[in-house]
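# Here is a sequence with its predicted model. Questions after.
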Amino acid sequence: MSAQTPLHEFSKFKVLLIELALAMGGFGIGTGEFAIMGLMPNLSSDLGVSEPEVGHLISAYALGVVVGAPLLAILGARLFRRHLLILLMAFYALGNIASALAPGYDSLMLFRFIAGLPHGAYFGVAALVAASLVPANQRAKAVSRVMMGLTLALLIGNPLATVLGQSLNWRYAYLFVGGIAALTAVLVFFFLPLNRDEPRNRPLHEVRAFRGAQLWYALAIGAIGFAGMFCVFSYLAPTLLNVTGVDPFWIPIALAVFGLGGFVGNILGGWLFDRLQFRSVGLLLIWAIGMLMLFPLATGSVWSLLLICFLVAQMSALGPALQTRLMDVANEAQTLAAASHHAAFNVANALGPWLGGMAITAGLGWQSTGYVGAAMAAAGLGIFMMAWRNENGAQLVAEPD
């Protein structure tokens, strides 16, 4: 069985089962990553810390992704993808169960860091598996279907975890995530066959191949440009309570609307990249700047806030677009580049709450996160323009007179 063209080996139903198993992992990871945002007031009260300090727990998880994505991708380069996916999901289950049992703020900070370690490597390997199941011109859509689990986490998992945490205790949200991760490991074991012919690489070979300006441009766009969405999303719950002035009942509703926007954006991103290629990234960043600038103006009414949440969340379209872009420019460092994509997005997940928290602490108000986010998206657009000029300039030099 060929690792590059297994489309001829598997039925559509078999491919669907594999994508379902991989997407389940994305659902668990997305719920684990974002649950804290809906439960920020609960954790603040229970742990006796401020809400910006709870934001540091988000940054700790994101730092775990940044450290773990390249490290585990390199260490796992010689493993079969099936085995690596199962190990990563087992690791994720343990990290979240430990988070649920953490006795205090400092230990929870450590366990959130540990839980973040397998995040990027899982998504990177899952994206490579998904892309190998379809023809080359359908890769972005295949990646978006697997990433759909992440957007469904925003739509269903995160609101469900919020309700669970509000009605019982925030610890049950992480137990829920640990169970999803364990289920994913079982599904991958049963649905994804072991392919002994798939290409494997030596760890040092992956590192040596991990170079090239376009690869680093793509990672920088994700790390900086996508921070705008996290800047708003991380403080959505306290913005609803302190600015819009609504009952906590509205928090899971707003999170579900945000998730619906991410779901639509994820599908849009795969579709758009398959048609426009790298140009789609620039268009998505321009859209993001406009929507983030509108966010502070929409916080006065719950209905306008729900609408802008849906529109801002469509920044998720950058996910499959940049993931596929990295596959195009990574050459022989496919596993490391695919995992590093999620490390870059979690730099954004750390940078967004940090910069937003600075603006809030400085007295600029909860709604100032929209302006800070727009500035980050604009910086991402600037990096995109540098990448575009670099690529097209190189093509002109390469063309004969």
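That came in fine, so what should we check first?

# C-alpha only now, for contacts and for neighbours.
Noted.

# show me the contacts for residue 325.
Residue 325 makes contacts with 218, 277-278, as judged by C-alpha atoms under 8 Å, 6 or more residues apart in numbering.

# Export these to a markdown table and append columns for distance to residue 92, secondary structure and neighbour count.
Conversion of those to a markdown table gives the following (distance: C-alpha to C-alpha, whole Å; DSSP: H, G, I helix; E, B strand; the rest coil; neighbours: other C-alpha atoms under 10 Å):
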| residue | distance to residue 92 | secondary structure | neighbour count |
| --- | --- | --- | --- |
| 218 | 26 | helix | 25 |
| 277 | 33 | coil | 16 |
| 278 | 32 | coil | 19 |
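
# Quick check: of those, which lies closest to residue 330?
residue 218 (10.2 Å; C-alpha to C-alpha).

# Which residues are in contact with that closest one?
By C-alpha under 8 Å, 6+ apart, residue 218 lies in contact with 322, 325-326, 384, 387.

# In the strand or helix carrying residue 336, which residues are buried?
Secondary structure from DSSP states H and E places residue 336 in helix 334-361. Neighbour-count burial for helix 334-361, with 16 or more other C-alpha atoms under 10 Å as criterion, is recorded at 334-357, 359-360.

# can you check stretch 227-242 too?
Using 16+ other C-alpha under 10 Å, the residues of stretch 227-242 that count as buried are 227-240.

# quick one: terminal-to-terminal distance for it?
23 Å (C-alpha to C-alpha, to the nearest Å).

# got a list of contacts for it?
By C-alpha under 8 Å, 6+ apart, the surrounding residues in contact with stretch 227-242 are 37-41, 55, 246-248, 250-251, 292, 299, 302, 312-313, 315, 345, 347-356, 366-367, 369-370, 372-377.

# Included below, for side-by-side comparison, is a second structure:
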Amino acid sequence: MKGTLPALMVCVFGVTTGEFVLAGILPGVAADLDVSIPAAGLLVTAYALGMIVGGPLLTAITAGRPRKPLVLALLLVAIAGNLISALAPGYGVLFAARIVTALVTATFFANAIVIAISAAPAGRQASTVAKLAFGMNLAMILGAPLGTWIGDAFGWRATFLAITLTCTAGLLLVARLVPAESWISAVGPGVSRAEIYDSMRARGSALAELRVLRGREVQLAIGITAVANVGLLMVFTYLAPLLTDVGSFTAEAVAPMLLVYGLGATVGNLAGGWLADRALLATQLGALTLLVALFLAWWLSSGTTLTAVLVFATGAVGFSVIPGMQARVMTTAAQAPTLAIAVNASAYQVAAAFAGWLGGRVIAGPGLRTIYLAAALTTVLGIGLSTVAWLRERSVVPVNS
């Protein structure tokens, strides 16, 4: 069981890099396929839509299946999707390949988490999930910059080929190191195979708990995720052209800047969790307000030596709100937190899809630099929703002086 977590971390790193790396190779994709930057940005929207649709649907269809064979099958689809992306003869094929890859991503993550927990020693389940999630952080810190560097040196197709090889290595590690029946221990010892399947099918019928989503506080918490993250995701999606065309950076500088962004995101994620434990909504409001200020600073100072600082700060502040958003959803949906978190993840992908589309419309209209102002405006909407949630909470929970 010792090799289970490292094997899954390699898979998570590869799959997640495939999601994040497009931000760094966007100009190369657009130039090579002879499409506009906004059209290339829609590839981010395609991936997000694939996750929104594929996550709930595929997870429901595969409920009760043995997890190791399922994970291997999902990885095969991801490998095929990235390989087709590398070999795509045109924009349409690449667009379809991104959707196919995204369809299996959410279901893969869900099953990987269950396998990791089942393999964890007693009392260390939470830290195990945190280690698995570090594969995602590593994809942003290392995967996206490295993929961008590969794209700059050998072309964007080489980036997708490298991701294909990484996912293939992960698949071989899972096949070799993850025990075939490791998923059974997640249910409990002394349980028959039939009882395991019945238990998993019962958990898969979470649709019966959809009534929890009718709660106003749950809807508001999920709505904040969908709205407040649009600005950050818009800037991240078009970060490469913003740096090269607005900020006058060279294409070679994009990879180091993505590394700086990823380091900021990691720091912000850890700090945001610590702060949210102490004052959740206050932290969220403060961070979103600071994020608006950062977007305005980008707009005013594009092309200056402050850019590296702004890149780090934007990653840190933007990702500092995510732990609190997740905690808020779990708090407001205590009766069905797993279902609510799944819907909240879809809401985040809705934000990503809308960010890619809206950013493209802004570029086609007032121009690339206006992305910063559009990001600030959408973040203000998130502040408005967060303020409503804060006021509703204060009206229900007395404040002790």
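Looks like it came in fine. These numbers were taken from a predicted model, which means no experiment stands behind them.

# quick one on the thing from earlier: among the buried residues of stretch 227-242 of structure 1, which ones are in helices?
The members of those that map onto helices under DSSP state H are 227-234, 236-239.

# Residue 374 of structure 2 pairs with which position in structure 1?
Counting by TM-score structural alignment, residue 374 of structure 2 corresponds to residue 372 in structure 1.

# Next, the buried residues of the stretch of helix or strand that match belongs to.
When elements are defined using DSSP H and E, residue 372 of structure 1 is found to belong to helix 369-398. With burial defined by 16+ other C-alpha under 10 Å, the residues of helix 369-398 of structure 1 counted as buried are 369-384, 387-388.

# cool, stretch 188-198 of structure 1 as well?
In stretch 188-198 of structure 1, counting by 16+ other C-alpha under 10 Å, buried: 188-189, 191-192.

# Can you measure across it, start residue to end residue?
Distance between the boundary residues of stretch 188-198 of structure 1 (C-alpha to C-alpha) amounts to 16 Å.

# repeat for stretch 138-158 of structure 2
Stretch 138-158 of structure 2 has its terminal residues 20 Å apart, counting by C-alpha to C-alpha.

# Over to stretch 98-105 of structure 1?
Where stretch 98-105 of structure 1 starts and where it finishes are 13 Å apart, if you go by C-alpha to C-alpha.

# what's it aligned against in structure 2?
Against structure 2, stretch 98-105 of structure 1 falls on residues 84-91 (TM-score structural alignment).

# Also stretch 215-229 of structure 1?
Mapping stretch 215-229 of structure 1 onto structure 2 (TM-score structural alignment) gives residues 218-232.

# Report the buried residues of that stretch.
Buried residues in stretch 218-232 of structure 2, counted by 16+ other C-alpha under 10 Å: 218-232.

# before we move on, the earlier item: out of the contacts of residue 218 of structure 1, what pair is the most spread apart?
326 and 384 (13.5 Å).

# Tell me which residue of structure 2 matches up with residue 238 of structure 1.
Counting by TM-score structural alignment, the partner of residue 238 of structure 1 is residue 241.

# Residue 41 of structure 2: neighbouring residues, count only.
If you count neighbours by other C-alpha atoms under 10 Å, residue 41 of structure 2 ends up with 26.

# Setting aside sequence neighbours, what's the nearest residue to residue 304 of structure 2?
If you skip the residues right next to it in sequence, residue 304 of structure 2 has residue 247 as its closest partner in space, 7.3 Å away by C-alpha to C-alpha, 6 or more residues apart in numbering.

# residue contacts, that neighbour?
For residue 247 of structure 2, the contacting residues are 302-304, 307, taking C-alpha under 8 Å, 6+ apart as the criterion.

# 10 Å instead, please
The neighbours of residue 247 of structure 2, taking C-alpha atoms under 10 Å, 6 or more residues apart in numbering as the test, are 240-241, 298, 301-305, 307, 369.

# Which ones among these map onto helices?
Taking DSSP H, the ones among those that sit in helices are 240-241, 298, 301, 307.

# If we only consider those residues, which is nearest to residue 261 of structure 2?
Scanning these for proximity to residue 261 of structure 2, where the rule is C-alpha to C-alpha, the winner is residue 307, at 10.9 Å.

# corresponding residue for the closest one in structure 1?
Taking TM-score structural alignment as the criterion, the aligned counterpart of residue 307 of structure 2 in structure 1 is residue 305.

# just residue 169 of structure 2 next, same as before
Using TM-score structural alignment, residue 169 of structure 2 sits opposite residue 183 in structure 1.

# burial of its match, as a residue count?
When neighbours are counted by other C-alpha under 10 Å, residue 183 of structure 1 registers 19.
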